[in-house]
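J.: attaching a predicted model along with its sequence, questions to come.
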Amino acid sequence: MHASPTPRIPIAPLHEPLTRFVPFDNAPFPFRGLIPDSGKHFLDHADGNRRGHTSPRDGSVHWEDETFKDNKVLLYFPKGFDIRKPALIVVFFHGNGATLTRDVIERQQVAAQLDAAGINAVLVAPQFAIDAADSSAGGFWQRGHFAKFINEAATKLAAQYGDHRVAGAFKQSKVVLVAYSGGYLPAAWSLEVGKADARLAGVVLFDAMYGQIDKFVSWLVHEHRRAFLFTAYGESTHEENEALKQELDEANLRYKSTLPKKLLPGTITFIDAGADVKHDDFVTQAWTQNPLTWVLSRIPGYPKTSALPKAPAHKRK
């Protein structure tokens, strides 16, 4: 007699939120390659067996075993996330002087803001330089690395979800890239050489346009019809955002400077949050409180729950 097959457990929404720190093979660090702008080795300083990176800001050395050793990535699933429905992957690039726990989760409330947005989305946030004034892109300087990172994220998300059957769904999910402050540099290179354009639904910059304007313009010229750009800024990056506007004018790309009801493909939005907004608090307090929640809640097509059925006509009041 043949044994009866084991019944397949149906895939269901998550009953509780899930937070994990998972090592990635394609994390931005450790990184021992070249810096593409200069062709120099990233780790350009040695002291015995220690290797370090010389800061272009002040010439200080950030040591690999202290600053560029962490290959862990924060994965967060909000309660109610359902992979059976269209799902969005939100990739968050933190700024300088940050750690995933102290800053991304606790201070900036990135996971909580995603949860409050009410969309069917998960968070993927890699660790860059650990608590240091450094914007290095690491692996994202390399051609195709961002695409490899996104593909690995799909596999790791499925593993944490607890069902390998959903890996294919994650690999089809669209991606929104959010960069804050120093996260602009890995974001710019991810757009330039990351080879993940087909997956990108949009890019969000929070006081992050510190340079690499040409890379953002090039991406918009080629991809603006199927993705959106939303850049909000204070005094810190006001000048660079104005420069980006000029570049878009020359490229005949239209943009708006008013808050949109929806973030749709093909839209480019600039929001001046004002000179009084503190750069360090921008992720939690900018033109509005919890601006990440505001942005994510305006991305259409990813409802977390199905619409409630309408009440019968005789019960309506």
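T.: Ah, there it is. Numbers count the residues shown, from 1 in each chain.
J.: C-alpha from now on. contacts and neighbour counts both.
T.: OK.
J.: quick one: the helices in this protein?
T.: For the chain, helices defined by DSSP state H occupy the ranges 64-67, 110-117, 145-161, 167-172, 184-193, 213-223, 238-250, 291-296.
J.: most tightly surrounded among the ones you listed?
T.: By mean neighbour count, with neighbours taken as mean count of other C-alpha atoms under 10 Å, helix 184-193 ranks first of those at a mean of 24.
J.: same for that one, what does it pack against?
T.: strand 88-93, helix 145-161, helix 213-223 (3 or more C-alpha pairs under 8 Å, 6 or more residues apart in numbering; DSSP states H and E).
J.: cutoff 7 Å now
T.: Contact analysis of helix 184-193 by 3 or more C-alpha pairs under 7 Å, 6 or more residues apart in numbering; DSSP states H and E lists helix 213-223 as its packing neighbours.
J.: putting a second one here so we can go through both:
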Amino acid sequence: MLCRAAPGCRATLLVHMAAAPYPYDADPNRNEPAFFQGRDPTTGEGTRSRADRTFSAGGNYADDRVLIHVPPGFDPARPFRILLFFHGHLATLRRDVVGRYDIPGQVNASGRNVILIAPQLARDAIDSHPGKLIRQNGVADLLAEALPVVARETGLDPDRLARAPVVLAGFSGGNIAVVTALERGGIPGRIAGVILMDALFSEMDRYARWFEANDQRAFLFVLYGEATERNTDELIAAFRERNLRFAVRFPAGEIAGDANFFIRVETKHVDIPSDGPPRAPLAAILHRLPPFEAFALVPPTR
């Protein structure tokens, strides 16, 4: 527990979960490709090599914790959203999601009725693999395990939690977890929107297909800098080809449920989740969402 009934939170918890992305290894019964690429000669544990560095099962792929944050102003009597946030490379929940980027504080500052759920992906590693979330309904399984904890902390009816709209957000290497959640997460009728912060290092065609199939029911908000400019331009071109409307300026008012935004920023890549602009970008985007998204309850087209 990080805090409970304190000025900055109603509850902020790190919870061990079986459905968390890690630990993970390929399941031969599911015909999954091998995950670990080698074995440590001393410990025998699995290893993966990325960018000339080696990461180990025990050190980087074993953290089964999930961050759950309920803001101090949360009102269980009102409609609410779930923000499912996926961090980037070389990150931990406590140091980066809570500390460096203050994602719980941004949820608080948004002034919206939002519950934050953020799983630990590969811990302090250069690796975008989403672990168990790659499996069919992996996100649904994660939420199913997290929501009883939320119900206990808020008094919310579990049935309401199970129907709540979900906004997916990812920074940098969290991109793969986001697009996997879209395609096979098991919550297609609940996805209200996607927020990407300098995250389009790949998968532009997958995003284009999903938003074409789900136009009119989910928004896309992309903040991007130099690191992902070329790929973001590719996705913008794909949106044009599909006649999907979008804007390139930060909205002054509410974000419609089917709106799309591509906002170029000059901020250093690692600072975008905190500095945007605008500063605390998640807070600003969440604040501009309407109080309740009826569009989030529209059945998906595919």
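T.: Yes, it's here. As the structure is a computational prediction, the values presented were derived from the model and not from experiment.
J.: how close are the two chains, by TM-score?
T.: Once the chains are overlaid, their TM-score stands at 0.88 when taken by TM-score structural alignment, normalised by the length of the second structure; 284 aligned residues with a C-alpha RMSD of 2.2 Å.
J.: what does residue 233 of the second structure correspond to in the first structure?
T.: By TM-score structural alignment, residue 233 of the second structure lines up with residue 242 in the first structure.
J.: next one: residue 286 of the second structure
T.: In the first structure, the residue matched to residue 286 of the second structure (TM-score structural alignment) is residue 296.
J.: what does residue 70 of the second structure give?
T.: The equivalent of residue 70 of the second structure in the first structure is residue 77 (alignment by TM-score structural alignment).
J.: so that match touches residue 18, yeah?
T.: Yes. Applying C-alpha atoms under 7 Å as the test, residue 77 of the first structure and residue 18 come out as touching, 5.0 Å apart.
J.: higher neighbour count, the two?
T.: Set side by side, residue 77 of the first structure and residue 18 show more neighbours around residue 77, with 24 against 15, by other C-alpha atoms under 10 Å.
J.: show me what contacts the more buried one?
T.: Going by C-alpha atoms under 7 Å, 6 or more residues apart in numbering, residue 77 of the first structure touches 17, 18, 19, 122, 123.
J.: write the ChimeraX selection for whichever of those residues are buried.
T.: Entered in ChimeraX, the line below selects the buried ones among the contacts of residue 77 of the first structure, by 16 or more other C-alpha atoms under 10 Å:
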select :122,123
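J.: show me what residue 111 of the second structure aligns to in the first structure.
T.: Following TM-score structural alignment, the counterpart assigned to residue 111 of the second structure within the first structure is residue 118.
J.: show me the strands in the first structure, by range?
T.: Taking DSSP state E as the criterion, the first structure contains strands spanning 18-23, 45-47, 50-54, 61-63, 72-77, 88-93, 121-126, 174-180, 200-206, 228-234, 268-274.
J.: of the ones you listed, which is nearest residue 303 of the first structure?
T.: The closest of the strands of the first structure to residue 303 of the first structure is strand 121-126. By C-alpha to C-alpha, the value is 9.0 Å.
J.: next up, the contacts around the most centrally placed residue in the second structure.
T.: Computing the C-alpha centroid of the second structure and ranking residues by C-alpha atoms, centre = their mean puts residue 85 first, at 2.9 Å. The contact partners of residue 85 of the second structure, by C-alpha under 7 Å, 6+ apart, come to 117, 118, 168, 169, 170.
J.: what lines up with the last one in the first structure?
T.: Spelled out, it's residue 170 of the second structure. Per TM-score structural alignment, the equivalent position to residue 170 of the second structure in the first structure is residue 179.
J.: count the neighbours of its match for me.
T.: When neighbours are counted by other C-alpha under 10 Å, residue 179 of the first structure registers 26.
J.: map residue 131 of the second structure across to the first structure for me.
T.: Residue 131 of the second structure maps onto residue 138 in the first structure, by TM-score structural alignment.
J.: quick check: that match vs residue 234 of the first structure, distance?
T.: Per C-alpha to C-alpha, to the nearest Å, residue 138 of the first structure is found 27 Å from residue 234 of the first structure.
J.: list the contacts for the residue nearest to residue 256 of the first structure when sequence neighbours are not counted?
T.: Beyond its immediate neighbours in the sequence, the residue positioned closest to residue 256 of the first structure (C-alpha to C-alpha, 6 or more residues apart in numbering) is residue 269, lying 5.0 Å away. Taking C-alpha under 7 Å, 6+ apart as the definition of contact, the neighbours of residue 269 of the first structure are 229, 230, 231, 255, 256, 257.
J.: could those go into JSON lines alongside neighbour count and distance to residue 283 of the first structure?
T.: As requested, the contacts of residue 269 of the first structure are arranged in JSON lines below (neighbours: other C-alpha atoms under 10 Å; distance: C-alpha to C-alpha, whole Å):
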{"residue": "229", "neighbour count": "24", "distance to residue 283 of the first structure": "17"}
{"residue": "230", "neighbour count": "22", "distance to residue 283 of the first structure": "14"}
{"residue": "231", "neighbour count": "21", "distance to residue 283 of the first structure": "12"}
{"residue": "255", "neighbour count": "16", "distance to residue 283 of the first structure": "23"}
{"residue": "256", "neighbour count": "13", "distance to residue 283 of the first structure": "21"}
{"residue": "257", "neighbour count": "13", "distance to residue 283 of the first structure": "19"}
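J.: across to the second structure, which of these hold up?
T.: Comparing the contacts of residue 269 of the first structure with the second structure on both residues aligned by TM-score structural alignment, their matches' C-alpha atoms under 7 Å, the contacts found in both are 229, 230, 231, 255, 256, 257.
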